[in-house]
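**Q** After the sequence you'll find the predicted model.
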Amino acid sequence: MTGAGVPAGGPAGAWHPGGYLRFAGERARPFAELLARVGAEAPRTVVDLGCGEGSLTVSLAQRWPGARVTGVDSSREMLAAAGAAAHGRVEFRLGDVRDWMPPGPVDVVVSNAALHWVPGHPELMARWAAALPPGGWLAVQVPGNFRAPTHALLAELCRSPEWADRTADVAPRADTVLEPAGYAEVLTAAGLVPDVWETTYLHVLRGPDPVLAWVRSTVLRPVLARLDDEAAAAFTDAYAAALRAAYPPRPDGTTLLPFRRVFAVGTRPS
């Protein structure tokens, strides 16, 4: 999913569906595991907030054949790719998740790998939860790796003397997302029954600078949006060197990337 509500900021910062889908399998697995804990049997209305290029949104219609499914995203590039997946029961809309409120009863609200782009998103979750009808479900997944080397090294570089004047304010923050207990409190306070957990995936990546390739389409994107082509190349080279030291290739040429994710599912009792 994409950073719903985050301006693209120019070509370097635009969402590129091809780059994002390079790791489609790895990114789809948390979505499947999130939805496996949603017990809705026959919802009529399902909304996917921060739907990205739409392939996972379409899977919601396949799971619930009687539901009307809507995907919302702020990226025109991603929605252009999603348009090919739309059919009678699935539609995609351009919009900012910060502004979204259900126009009527929504039985299932899903947001996968999008809310970490939104400051203050726990309040947003509480607002969505408050609008759920009895028996409604809210399911959210966010990356929980903001203290991992991928993000810590990027933040350090963004705040270094050479780059701080251009990139310090877009450096990833360690407190971008809550710990699992924090999301459990958000759901409970909104009157939902919480089901919250975390998982660390160990991705086996291949190719040259594979960790850089992973982050280029996500956390690195808003940083490069602040730089011209020459500066972006210099910044990327420095970041790539740091990543190679933190995530060295194994003897077989693969690279291991531990990636933590936090899941929060809540339902309003019938």
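**A** The structure has been received and is ready for your questions.
**Q** switch to C-alpha atoms for all contacts and neighbour counts from now on
**A** OK.
**Q** so where do the helices sit in this protein?
**A** 17-21, 24-35, 55-63, 76-82, 121-130, 149-158, 164-167, 180-189, 210-216, 221-224, 229-246 (DSSP state H).
**Q** I'd like to check the angle between the third one and helix 24-35, please.
**A** Same thing as helix 55-63. Note on geometry: by axes from the mean of the first three to the mean of the last three CA atoms, to 10 degrees, helix 55-63 and helix 24-35 are set 40 degrees apart in direction.
**Q** One more: the longest one?
**A** Taking the same axes, to 10 degrees, helix 229-246 and helix 24-35 form an angle of 70 degrees between their directions.
**Q** Tell me which residues of helix 229-246 come out buried.
**A** 235, 236, 239, 240, 242, 243, 244 (16 or more other CA atoms under 10 Å).
**Q** same thing with the first one?
**A** For helix 17-21, burial by neighbour count (16+ other CA under 10 Å) applies to 17, 20, 21.
**Q** this is the other structure I want to compare:
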Amino acid sequence: MADWSGQDYSRVSGLQRSVAAESLAELVVDGSEWILDIGCGDGFLTAEIAARLPHGYIVGVDASPRMVATAVHRGPASPAGPVYVCADARRLPFSRSFDMVVSFNALHWVPQLGEALTAVAAVLRQHGRALIQMVCAGKRPSIESTAMQVAAAPRWSSSFAGFSTPFIHPDPVELSELADGCGLRVASMAVLDREWDFGTVEQFTAWCTVGSTSWTDRLPESDRAAFVDDLVAAYQPVTGRAGLLRFMQVRAELHL
């Protein structure tokens, strides 16, 4: 899994924070829950949740050491946390410890999604629940699938021999079946067709630079900007306008 720069992510994560904030607005807690935030990134949203847990606790986990380092340095924890742990979503170092799991815009970066959902079920207490938000399959190419097309182009293909797709975009039926097979029941699910206008090609390129780490980590430093430029150019016909991102998002509440 890619080791994303937490500092770079913080600079360009307006989109992720905006869509996660919508889910947080619908997050109902009584303030005493123990919550696990999977794919906590730079810790911004984890800290937001901690403020709503006067008698509870929250732990953030991320597979990226640089993300966790940024989260740790965000500021001192309150009595509710957060505490941050570097961990793989497929192999969480907890057992039956949490009333709730949340994950915002992270699990589509775990191609072995079934393993991650099995891990979610394993850390939930009896009657626990999970709120999962992630990119899902849609009617148009995604920015990630476009990156795979660019990687297969003659200019870049030699650097991606044996490269495995680093993401998954399940459709709602597939996600429901995966959850059910992992012991989780879908209580509700919504699929939204989203768009985000970065305003300029430069801003979109900056966002793509951070988000394409799984690809550019395979390239020499001197080639990475050119790969991102090719990605931005290849994606523009998908939306018809420079700087515009469109994606499908699924938001599911799962119960143990």
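**A** Right, received. Where do you want to start? On a predicted model such as this, the values are computed, not experimentally measured, just so you know.
**Q** Once you drop chain neighbours, what's closest to the one residue sitting closest to the centre of the second structure?
**A** What sits nearest the mean C-alpha location of the second structure, by CA atoms, centre = their mean, is residue 106, with 1.5 Å. Nearest non-adjacent residue to residue 106 of the second structure, counting by CA to CA, 6 or more residues apart in numbering: residue 39, 5.2 Å away.
**Q** counterpart of residue 202 of the first structure in the second structure?
**A** Superposed on the second structure with TM-score structural alignment, residue 202 of the first structure falls opposite residue 195.
**Q** these two touch, right, that match and residue 241?
**A** No - the criterion here is CA atoms under 8 Å, and residue 195 of the second structure misses it with residue 241 at 11.7 Å.
**Q** So what does residue 100 of the first structure match up with in the second structure?
**A** By TM-score structural alignment, residue 100 of the first structure lines up with residue 92.
**Q** Return the residues in contact with its match.
**A** The neighbours of residue 92 of the second structure, taking CA atoms under 8 Å, 6 or more residues apart in numbering as the test, are 119, 123.
**Q** same thing but at 7 Å, please
**A** residue 119 (CA atoms under 7 Å, 6 or more residues apart in numbering).
**Q** Now the terminal residues of stretch 201-214 of the first structure, how far apart.
**A** One end of stretch 201-214 of the first structure to the other measures 14 Å (CA to CA, to the nearest Å).
**Q** now that stretch, how far from the chain's geometric center?
**A** Centroid separation for stretch 201-214 of the first structure versus its chain: 18 Å, with CA atoms, centre = their mean, to the nearest Å.
**Q** who's in contact with it?
**A** Residues contacting stretch 201-214 of the first structure (CA under 7 Å, 6+ apart): 240, 243, 244, 253, 254, 255, 256, 257, 258, 259, 260.
**Q** re the thing from before, pipe the buried residues of helix 229-246 of the first structure into CSV and attach distance to residue 181 of the first structure per row.
**A** Output for the buried residues of helix 229-246 of the first structure, formatted as CSV (distance: CA to CA, whole Å):
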residue, distance to residue 181 of the first structure
235, 36
236, 35
239, 32
240, 34
242, 32
243, 30
244, 33
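**Q** Among those residues, which one sits closest to residue 268 of the first structure?
**A** Proximity of the buried residues of helix 229-246 of the first structure to residue 268 of the first structure was ranked by CA to CA; the top entry is residue 243 with 43.0 Å.
**Q** what separates the closest one from residue 217 of the first structure, distance-wise?
**A** To residue 217 of the first structure, residue 243 of the first structure is 15 Å away according to CA to CA.
**Q** repeat for residue 205 of the first structure
**A** When CA to CA is the yardstick, residue 205 of the first structure and residue 217 of the first structure sit 15 Å from each other.
**Q** Just give me the match in the second structure for residue 262 of the first structure.
**A** Residue pairing (TM-score structural alignment): residue 262 of the first structure is matched to residue 250 of the second structure.
**Q** Any figure for the gap between that match and residue 84 of the second structure?
**A** Taking CA to CA as the criterion, residue 250 of the second structure is separated from residue 84 of the second structure by 26 Å.
**Q** can you check residue 43 of the second structure too?
**A** In this view, residue 43 of the second structure and residue 84 of the second structure are 8 Å apart by CA to CA.
**Q** Which one's more surrounded, these two?
**A** Per other CA atoms under 10 Å, whichever of residue 43 of the second structure and residue 84 has more neighbours is residue 43, with 29 against 25.
**Q** List the contacts of that one.
**A** residue 71.
**Q** Next one: it from residue 60 of the second structure, what distance?
**A** Distance of residue 43 of the second structure to residue 60 of the second structure, given as CA to CA: 7 Å.
**Q** Check residue 165 of the second structure too.
**A** In terms of CA to CA, residue 165 of the second structure sits 25 Å off from residue 60 of the second structure.
**Q** now swap in residue 183 of the second structure and tell me
**A** 23 Å.
**Q** distance between stretch 235-247 of the first structure and the chain's centre?
**A** 23 Å.
**Q** The second structure: which residue goes with residue 72 of the first structure?
**A** So residue 72 of the first structure corresponds to residue 61, using TM-score structural alignment.
**Q** Quick check, its match in contact with residue 46.
**A** No - counting by CA atoms under 7 Å, residue 61 of the second structure sits too far from residue 46 to count as a contact (9.6 Å).
**Q** what sits in contact with each of the two?
**A** In contact with both residue 61 of the second structure and residue 46: 37, 40, using CA under 7 Å, 6+ apart.
**Q** Measure how buried residue 148 of the first structure is and give me the count.
**A** The local packing of residue 148 of the first structure (other CA under 10 Å) involves 15 other residues.
**Q** which residue lines up with it in the second structure?
**A** If you follow residue 148 of the first structure across to the second structure using TM-score structural alignment, you land on residue 141.
**Q** what's the spacing between that match and residue 234 of the second structure?
**A** 11 Å.
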